[in-house]
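Enquirer: Pasting the sequence and the predicted coordinates here, then a few questions.
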Amino acid sequence: MKILKICLAIVVLVLAFYFRTPLLASLRPFVFWGIIVFSLGLIAVEIPVLKDNSITRQSLISFLILTVTAFSMSATVAREVKFNSTKNAVLSQEAKKLEHLGQHFIIGYRDFDEIKTLVSKRAIGGIFITARNIKHKTKEDIKKEIKSLQAIRASQGLLPLWIATDQEGGIVSRLSPPLTQLPPLSTFVEGKGKIEVNKKVVVEYARIHGQELSELGVNLNFAPVVDLNKGVINPKDKYSKIYQRAISADKNVVAKVGLWYCQTLEIYRVNCTIKHFPGLGGVYADTHLQHADLNTSVQDLTREDWVPFREVMSNSGGFTMLGHVKLTGVDRDTPVSFSKQVVTGIIRNSWQYDGILITDDFSMEPVYGSGDGLEGATVKAMNAGVDLILIAYDTDLYYSAMNALLNAEVGGKLDREMLSKSQKRLDSGLQGLRG
């Protein structure tokens, strides 16, 4: 019985350290109360053993269990208090301050009332809608919710929110159903001879996405994937699965299909998002859960992987999503999504690109578990020339990230010129949605 209690105390201790990590975002309330209830239960059971004041093996074990359990419960409560303090600090800021920095965040959610509060306080620039947000809802229900948020923005005299989703087709079709479930784009282009022959099919595919998303009120789609298919298959890859999502192994095919897709979406005033720069086709690790390096030289990437990115970036108004892999030939220490050497040095300065850059989800391990941590990565991304930070999976992370920007601005650690340029890019993009 004592062994079972010791094991339970260790489990509670581990959960106390990890319950605020993104991996437990969907279970966090249950884990929190589970830790409290089990801790109190263990304490109640073990205290009587110590009452006889005799030092025995049993009493020493009980003392150890009590110590570990009390520490776990205290650490859990302290972390929860810290989170709520940070949340309140953000929400109590003046609307102008929140609006100024909040425009750089697109946030996923589990609680619509929470996201409505953030919109009301001008604290975010957009929302991310995924499968969990549309369960048991009709198209009309989804449309109504989006309209209610945009109505708040309009009443504030602000430009519209970015309403984003992940509707690639194939295995990543977050709004299907109720939207049409389409196969991956690769179905229509691989091994079909001259790609121009299939242009009508690709355009029709994009038309379905563009029209259906526009009718809902979605104005930003995280598609297409323009990573090259290099046939890399990792049996432990739970989420990335680029080999199933990539359009083709041929850079020219991907460039043409990606551009046709983006230009078609624009007809419906839906922005596309090409992803995941600098190209994840040759990356073995799943960057949702692991740190990863891309050791390909800049010269080779320029000849191959970056061809589709450059083509779409030069000929459409689409966004570019920055992945969390480290481009070791340029910056061995920092993932691309917040690397100044890559974002400022290559994309902004060398390529002279002035379009909108958005990060992949900052809930992912290479960011959250980096040496900079979520807060440091957020500040670095803004100073590097990134426009939008995506926090899709774990809404709670927004408050720490936003608080980091607020503190950095007060401390003079945010590049004002970068922020000013970013605001102009975002304003221009949103004005385009109004026609």
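Expert: Okay, I see it.
Enquirer: from here on, contacts and neighbour counts on C-alpha atoms
Expert: OK.
Enquirer: So what touches stretch 420-435?
Expert: 159-160, 162, 219, 269-270, 354-356, 385-387 (CA atoms under 8 Å, 6 or more residues apart in numbering).
Enquirer: between those, which is nearest residue 188?
Expert: Residue 188 has its nearest neighbour among the contacts of stretch 420-435 in residue 270, at 22.0 Å by CA to CA.
Enquirer: Alongside the first one, take a look at this:
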Amino acid sequence: MSKKLTFFIVIIIALVLMSGCFPTIQEEKTENPPPQQNNDEENTEDINEEIKEDPIKKQIEKMTIDEKIGLLVIVGLDGYAIDDDSKSLIEEYYVGGFILFGRNVKNTNSLLQLINSLKSTNKNNKIPLFISIDEEGGRVSRVPKEFMKVPTNRKIGQINNKELSFEIGNVIGEKIRALGFNLNFAPVMDIDSNPLNPVIGDRSFGSDERIVSQLGIETMKGLQNSGVIPVVKHFPGHGDTFLDSHISLPTVDKDLNSLQQFELIPFKEAIDNNADAVMIAHILYSRIDSENPATLSKTIITEVLRNQMNFEGVVITDDMTMGAIIENYDIGDAAVKSVNAGSDIILVCHGYDNAIKVIKDLKSAVEGGIISIEKIDESLYRILQLKHKYDLKDEVIDSIDVWKINSQIEKILNEIQ
């Protein structure tokens, strides 16, 4: 037999053997059919997803209209102790929180007792209170005089140390949290670009937008680290004004592009670093919205802050009893307009009657279809989400170790020197 013939016979035998060992493609399909998609299982999963309820949405669904409206308002009070007006605001109007000032502070024990009284009075309500304060450091400090002061933001900006800014934010947070506060209207993210500005000045970290951004963010993170909610302010920037919005309505003649290149930079950086809340300023930006100050401007709050800058947190107005508002608007109308513009919380720092008017006018606007209930529920969702995030509780605090807090502040002061 020739070698070629032998080779071909071997090849033929090998092919025959292989065909016996492996099924054809058709046989493979027959013997090993792919698993059929179980439509029943898929439908069940979809139904289960629908059944799973968001606990915050479920909480909102159970609220009355009065409870919903009250939670959109943070109010001030007079004196060193809780009074009938404050009790009414909690028990009848379900306010979302309080802001305390120097007028409420006699000493540490008195302040602690006041805050404990507010929380105890709110015990029958389902949602814990925001207990808020303006504690920026420097000249804007509301805490009792027993506490040592931290430097101004301007001084911190001159040192320009990120770790120091974090430490100061953290110790401010530790100090006010020990007193029972859970929300701080700080840090100031305004750029001190106008030497004639009567209201910002040394409250700002400086005139350089990069320094303001970096140090403001670190202070914000320090507050968050301490368990206190920071509210960055005053969006979209109060640094280049000639008037004090506490007295009258300032006007800034800048377009949006100019703001984006300067004033908005610190706020954008803060948002990108998980800012929880933003305070809106009472300033008229005439080239962006010629009719409405930022607090009442849908263009500035919804289109710029929400849509363009992607802020998903809580929007809080500056005090609606400031001259910029009450000298030019009815406070109730202004509150309604602000909510429709995109604000979540209306801040009413002075006057029981002012607080009641805001609450009643908001309710009337919802009942009259001027504000949609969907808008109210959206704001409530953000507010409750924030309270859940920081695990707020109306727990009373028995005592405070002032010496411990002062030791932390003294250490920071020594580092600066």
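Expert: Ah, there it is. This is a predicted model, so every value here is computed, not measured.
Enquirer: residues touching the residue most central in space within the second structure, list them.
Expert: The residue lying closest to the centre of the second structure (CA atoms, centre = their mean) is residue 277, at 1.8 Å. Residues near residue 277 of the second structure by CA under 8 Å, 6+ apart: 229-232, 313-316.
Enquirer: just to revisit the earlier point, filter the contacts of stretch 420-435 of the first structure down to just the ones in helices.
Expert: Using DSSP state H to define helices, no part of the contacts of stretch 420-435 of the first structure is located there.
Enquirer: Make a ChimeraX selection of the buried ones in these.
Expert: Only the buried entries of the contacts of stretch 420-435 of the first structure go into this ChimeraX selection, using 16 or more other CA atoms under 10 Å:
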select :159,160,162,219,269,270,354,355,356,385,386,387
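Enquirer: Residue 398 of the first structure: which element?
Expert: In the assignment (DSSP states H and E), residue 398 of the first structure maps to helix 397-410.
Enquirer: tell me what that helix is packed against?
Expert: Packing partners of helix 397-410 of the first structure (3 or more CA pairs under 8 Å, 6 or more residues apart in numbering; DSSP states H and E): helix 57-91, helix 95-102, helix 373-384.
Enquirer: Tell me how many other residues crowd the counterpart of residue 346 of the second structure in the first structure.
Expert: Residue 346 of the second structure maps onto residue 389 of the first structure when the alignment is built from TM-score structural alignment. Using other CA atoms under 10 Å, residue 389 of the first structure has 28 neighbouring residues.
Enquirer: Quick check: residue 389 of the first structure is in a strand.
Expert: Yes - Residue 389 of the first structure forms part of a strand when assessed by DSSP: H, G, I helix; E, B strand; the rest coil.
Enquirer: Now for it: which residues touch it?
Expert: Here residue 389 of the first structure is in contact with 104-106, 358-362, 378, 381 (CA under 8 Å, 6+ apart).
Enquirer: now these in CSV, with secondary structure, distance to residue 395 of the first structure and neighbour count?
Expert: Shown next, in CSV, are those (DSSP: H, G, I helix; E, B strand; the rest coil; distance: CA to CA, whole Å; neighbours: other CA atoms under 10 Å):
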residue, secondary structure, distance to residue 395 of the first structure, neighbour count
104, coil, 15, 24
105, strand, 11, 24
106, strand, 10, 25
358, strand, 17, 26
359, strand, 15, 26
360, coil, 14, 25
361, coil, 11, 24
362, coil, 10, 26
378, helix, 15, 25
381, helix, 18, 22
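Enquirer: Out of those, which two sit at the greatest distance?
Expert: So, these by CA to CA: farthest apart are 106 and 381, at 14.1 Å.
Enquirer: re earlier: among the contacts of residue 277 of the second structure, name the ones in strands.
Expert: Counting by DSSP state E, the contacts of residue 277 of the second structure place 229-232, 314-316 in strands.
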